[in-house]
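In: Have a look at this fold, sequence not included:
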């Protein structure tokens, strides 16, 4: 069963994406709801999977993770077994922040983060030598993030 979003839900979701630390009362004030009505709507949004979770946004540079790469991976085969083995292995690599199955030249694109060149070299070797089914790895280093958005347009 799909939840139909109205203007109030969208206003609530926008406020939540901007700052999920706001209290239910503060979110309700923004959305024009009482605290109890806001709580009910938030609960419904969570139960329908629209709000998938809450998290803190960390500053990678402040944590010494200053190098970001986008890595295109080509596999030896498109068989279900090869895809599943690759995906299972990628889940165990903490430096891989995102992994996308692609349609196009590459089978996957990974977004990875590293401390320095040596850290990236170690990760690159791990990706190309130890991940199952890897035929080709092509890396692109991000020089600067121009736009990063974790929220969705509502």
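Out: Yes, it's here. In this text the structure is predicted, and so the values were computed from the model without any measurement.
In: alpha carbons only for contacts and neighbour counts from here, please
Out: Noted.
In: And residue 123, how close does it get to residue 71?
Out: 11 Å (Cα to Cα, to the nearest Å).
In: Which one's more surrounded, these two?
Out: Counted by other Cα atoms under 10 Å, residue 123 and residue 71 do not tie: residue 71 has more neighbours, with 21 against 18.
In: sec struct for the more buried one, please.
Out: strand (DSSP: H, G, I helix; E, B strand; the rest coil).
In: in terms of contact, does it touch residue 106 like I think?
Out: No - with contact defined as Cα atoms under 8 Å, residue 71 and residue 106 do not form a contacting pair (9.5 Å).
In: show me what contacts the residue lying farthest from the centre of the chain?
Out: The centre of the chain is farthest from one residue, residue 34, which by Cα atoms, centre = their mean lies 32.0 Å away. Neighbour list for residue 34: 25, 28 [criterion: Cα atoms under 8 Å, 6 or more residues apart in numbering].
In: okay, now the one to match up with it:
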């Protein structure tokens, strides 16, 4: 169950700002079928409630020299709270780690790591990741190329 009740207009607003974060309020209001003032009020309310947590520019990794994406599964030797907190604090400070999830199954964590080269990835593994206290196993899969990459949540799929 969602934290915030959203109606169809809220969902249209979310879909549009996810598609084009720099859209003007005038264009947004036209696309969602509201006049500008109520549209802006709804947008601000979505921001205040934390439904919209921020705005970003999406950067093409290849064009800025970050050609290697690796998915790394990590097992710890223990799942004690202290060890989990130590691991999580360490990876949160690594700029190469784009995402980190605590997992069920055969790995404790899954990371998405982006680096410029395989040698940079080796440096990351040997110099950072495997040096974290409690890391007992690391398994890596290298991405050859993205097939589907989305940043917009399918907010229209959730029924009001």
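Out: Received the coordinates, thanks. A quick note: this is a predicted structure, and the numbers were derived from the prediction, not measured.
In: Report the TM-score for the pair.
Out: Overlay of the two chains. TM-score (TM-score structural alignment, normalised by the length of structure 1): 0.96; 153 aligned residues with a Cα RMSD of 1.0 Å.
In: how much space between the most centrally placed residue in structure 1 and residue 33 of structure 1?
Out: Centroid-nearest residue in structure 1: residue 98, 5.6 Å away (criterion: Cα atoms, centre = their mean). Separation of residue 98 of structure 1 from residue 33 of structure 1 (Cα to Cα): 36 Å.
In: do the same with residue 111 of structure 1
Out: Residue 111 of structure 1 is 39 Å from residue 33 of structure 1, by Cα to Cα.
In: before we move on, what about residue 49 of structure 1?
Out: 21 Å.
In: neighbour count winner among the two?
Out: Just comparing residue 49 of structure 1 and residue 33: by other Cα under 10 Å the higher neighbour count belongs to residue 33, 18 against 12.
In: quick one: the strands in structure 1?
Out: 67-75, 96-101, 108-114, 134-142 (DSSP state E).
In: mind giving me a markdown table with those strands and columns for distance to residue 10 of structure 1?
Out: As requested, the strands of structure 1 are arranged in a markdown table below (distance: least, Cα to Cα, whole Å):
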| stretch | distance to residue 10 of structure 1 |
| --- | --- |
| strand 67-75 | 32 |
| strand 96-101 | 26 |
| strand 108-114 | 29 |
| strand 134-142 | 33 |
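In: so stretch 46-65 of structure 1 matches what in structure 2?
Out: Matched against structure 2 by TM-score structural alignment, stretch 46-65 of structure 1 falls on residues 47-66.
In: that older thread, nearest to residue 27 of structure 1, out of the strands of structure 1?
Out: Proximity to residue 27 of structure 1 (Cα to Cα) singles out strand 96-101 among those, at 29.5 Å.
In: now what about the closest one, what contacts it?
Out: 90, 107, 108, 109, 110, 111, 112, 113.
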